[in-house]
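> give me the fold of what follows.
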Amino acid sequence: MAQTVLHTANTRGAADHGWLKSFHSFSFAGYYNPDRINFGALRVLNDDFVTGGRGFGEHPHDNMEIISIPLEGALQHKDSLGTTATIKSGEIQVMSAGTGVYHSEYNPDEANPAKFLQIWVFPNKRNVEPRYDQITIDATTRNEFVQVLSPNADDAGVWIYQDAWFNMARFDAETAKTYNLHKEGNGAYIFVLKGSIKVDGQDVDTRDGFGIWETDKFEITASTDAEFLIMEVPMKF
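Okay, here's the model as predicted:
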């Protein structure tokens, strides 16, 4: 029988730095919950709001797969690999930190906030050469799972050093689809961006997170028009 966990939006950790408002699905920085350290290889899921003209100064990472998905606005990225890029809504960015990398992120729009998901996944290979990539993702397809990340460089979406698959979805109300996990031993963490869905009958609302594992598939039904992200990761790594 499938195992599940529901993290409602109002139980997340929260930080307000004035220029940055961040909600943490898992323990991060000043928020610590021993029951919410990670979901398998998924270590961080932060829901961030960055004030116009502000951002994260240069800081280091190593041996982590770091994924950013802008929801509104744009972020300017600079790193020690020599990358300077702007990522905006409708795109996805990945950075394999590997042996170590420094980077900064800045909202270049003085008038409007940037909203994005910051996601960290434990890698299955350590001390790799750091790398950066970003692509445009399909923002128009409805009522289907749209793959935006996988372990395979020649597959749809960006790729990371982990047996993980991410799918974005925009469902019309009453749409129902079965999600089949790609690999035995994986689980899925579903994060609802807008609207409400049911995952195998469990109600999951806006900004809720729902984890399901020890199964090979599950059904998602949209209770309303809804947008959500499915993050499939190994539960043991």
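
> hey, let's count contacts and neighbours off CA atoms from now on
Noted.

> list the residues that contact the residue nearest the centre of the chain.
Central residue of the chain (CA atoms, centre = their mean): residue 119, 4.4 Å from the mean position. The contact partners of residue 119, taken as CA atoms under 8 Å, 6 or more residues apart in numbering, are 42-46, 66-68.

> likewise for residue 171?
If a contact means CA under 8 Å, 6+ apart, then residue 171 has 142-144, 222, 225-227 as its contacts.

> circling back to that earlier point, wait, which of the contacts of residue 119 is closest to residue 129?
Among these, residue 66 lies closest to residue 129 (CA to CA), at 14.1 Å.

> for stretch 118-131, buried residues please.
Neighbour counts over stretch 118-131 (16 or more other CA atoms under 10 Å) mark 118-123, 130 as buried.

> same thing with stretch 66-83?
Counting neighbours by 16+ other CA under 10 Å, one finds that the buried residues in stretch 66-83 are 66-71, 73-79.

> mind checking which helix or strand the nearest residue to residue 107 once chain neighbours are set aside is in?
Nearest-residue entry for residue 107: residue 75, 4.8 Å, with adjacent residues in sequence omitted and distances by CA to CA, 6 or more residues apart in numbering. The secondary structure element spanning residue 75 is strand 74-79 (assigned by DSSP states H and E).

> and that strand, what does it pack onto?
Counting contacts by 3 or more CA pairs under 8 Å, 6 or more residues apart in numbering; DSSP states H and E, the secondary-structure elements packed against strand 74-79 are strand 84-88, strand 101-106, strand 114-121.

> could you identify which of those is most buried?
Ranked by mean neighbour count under mean count of other CA atoms under 10 Å, those are led by strand 114-121, which reaches a mean of 22.

> and that strand with strand 101-106, angle?
Note on geometry: by axes from the mean of the first three to the mean of the last three CA atoms, to 10 degrees, strand 114-121 and strand 101-106 are set 160 degrees apart in direction.

> report the inter-axis angle for strand 114-121 versus strand 74-79.
Using the same axes, to 10 degrees: strand 114-121 against strand 74-79 is 40 degrees.

> specify the angle between the helix or strand just after strand 114-121 and strand 84-88 in degrees.
Moving toward the C-terminus from strand 114-121, the first helix or strand encountered (DSSP H and E) is strand 131-136. For strand 131-136 and strand 84-88, the angle between their directions (the same axes, to 10 degrees) works out to 40 degrees.

> before we compare anything, build this one as well:
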Amino acid sequence: MKQYRLAMKTKLRRSNERGHADHGWLNSHHTFSFADYYDPSYMGFRSLRVINQDRVAPNGGFPTHPHRDMEIFSYVLEGTLAHKDSLGNGRELKPGQVQLMSAGKGVLHSEFNPSPTETAHFLQIWIQPQARALVPSYTEWHPDPAKEKETKVLVISPDGRDDSATIHQDADVYRVRLGSSASVDHEVKAGRGVWFQLIKGQATINGQTLQPGDALSTEDAGTLTITSDGTDTEALLFDLG
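Next comes the predicted model:
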């Protein structure tokens, strides 16, 4: 068994502690305070402001609405997500794909489930940018088939390295996928914070067990060892300055 020289301070956010809203066409769980859900202990984590796990009913969606001064991305888990915005983009995203919109000084957009039969399931995530009134932009990340077996893949970064989507913040976002009983390490550097959001499967991180929808965070330097507990797991890991 691996030994840890110093116990890293971590904090668990359980799935059943999240906020919940059911609007019929939208069933959403809020990791942080959002809309009518308010929890002063969970207003965000560093620059991370929103993690909503959204399920949109067939032919449902968010009508055209404005945003500004926020980096907004969606990670599609099931079904199809159709995006349109005032920048002229019109795209349909499939499972495993990411869309990233920098709202900057202002943009209008809509998100819609075009399927008449399937639910669209995705994570909607907001990260505060380093600067205000940026020029709005839109980009996507699609998985590389050559990297499908990699346990940790960079999907978003401030410099676009390794073919990741570019964000206007000191934030690296990784997709973590582990087969049964597989593990991967992540080094947390001094001065940074990590938020780990489990999507599916069961995982253990430095001795703490997480179920789908659970999250673990830390601002201690050290090594996080993420192990899949006998099932295929999927998660997003946010490494934030």
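
> TM-score of the superposed pair?
The pair, once superposed, lands on a TM-score of 0.93 when counted by TM-score structural alignment, normalised by the length of the first structure; 233 aligned residues with a CA RMSD of 1.5 Å.

> gap between residue 160 of the first structure and residue 121 of the first structure?
As defined by CA to CA, to the nearest Å, residue 160 of the first structure lies at a distance of 9 Å from residue 121 of the first structure.

> any shared contact partners between the two?
Jointly contacting residue 160 of the first structure and residue 121 under the rule CA under 8 Å, 6+ apart are residue 65.

> which position in the second structure aligns with residue 208 of the first structure?
With TM-score structural alignment defining the correspondence, residue 208 of the first structure maps onto residue 214 in the second structure.

> my understanding was that its match contacts residue 17; is that so?
No: contact status for residue 214 of the second structure versus residue 17: not in contact, 9.0 Å apart, counting by CA atoms under 8 Å.

> apart from its neighbours in sequence, what residue is nearest residue 201 of the second structure?
What sits nearest to residue 201 of the second structure in space, not counting adjacent residues and going by CA to CA, 6+ apart, is residue 233, at 4.2 Å.

> how near is that neighbour to residue 50 of the second structure?
22 Å.

> who touches the aligned residue in the first structure for residue 28 of the second structure in this structure?
In the superposition onto the first structure, residue 28 of the second structure corresponds to residue 22 when matched by TM-score structural alignment. When contacts are counted by CA under 8 Å, 6+ apart, residue 22 of the first structure touches 14-16, 46-49.

> tell me which of these fall in strands.
14-16, 46-49 (DSSP state E).

> what is the nearest of the residues you listed to residue 106 of the first structure?
Looking at these and their distance to residue 106 of the first structure, the nearest is residue 49, at 11.5 Å (CA to CA).

> quick one on the thing from earlier: which among the helices and strands packed on strand 74-79 of the first structure is found nearest to residue 190 of the first structure?
Taking these one by one with CA to CA, strand 114-121 is closest: 12.9 Å.

> what residues in the second structure pair up with the closest one?
Going by TM-score structural alignment: strand 114-121 of the first structure matches residues 120-127.

> one more: stretch 64-83 of the first structure?
Aligned by TM-score structural alignment, stretch 64-83 of the first structure corresponds to residues 70-89 of the second structure.

> ok, now which ones touch the closest residue to residue 91 of the second structure other than its chain neighbours?
Of all residues beyond its chain neighbours, the one nearest residue 91 of the second structure is residue 83 (5.2 Å), with distances taken as CA to CA, 6+ apart. For residue 83 of the second structure, the contact set (CA under 8 Å, 6+ apart) comprises 89-93, 109-112.

> residue 83 of the second structure and residue 192 of the second structure, how far apart?
32 Å.

> from what I can see residue 51 of the second structure touches residue 30, true?
Yes: counting by CA under 8 Å, residue 51 of the second structure sits close enough to residue 30 to count as a contact (6.2 Å).

> and residue 143 of the first structure, how many neighbours?
Other residues near residue 143 of the first structure number 18, with proximity taken as other CA atoms under 10 Å.

> mind putting the contacts of residue 171 of the first structure into CSV with secondary structure and distance to residue 198 of the first structure?
Compiled in CSV, the contacts of residue 171 of the first structure are given as follows (DSSP: H, G, I helix; E, B strand; the rest coil; distance: CA to CA, whole Å):
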residue, secondary structure, distance to residue 198 of the first structure
142, coil, 17
143, coil, 14
144, coil, 16
222, strand, 6
225, coil, 12
226, strand, 11
227, strand, 12
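
> how about the counterpart of residue 189 of the first structure in the second structure, nearest residue that isn't a chain neighbour?
Residue correspondence, TM-score structural alignment: residue 189 of the first structure in this structure matches residue 195 in the second structure. With CA to CA, 6+ apart as the measure, residue 217 is the residue that lies nearest to residue 195 of the second structure, at 4.4 Å, once sequence neighbours are left out.

> same question for residue 147 of the second structure.
residue 153 is the one closest to residue 147 of the second structure (CA to CA, 6+ apart), at 7.6 Å.

> name all residues that make contact with the residue mapped onto that neighbour from the first structure.
Taking TM-score structural alignment for the superposition, residue 153 of the second structure sits opposite residue 146 in the first structure. Each residue near residue 146 of the first structure by CA under 8 Å, 6+ apart is listed here: 138, 167-169.
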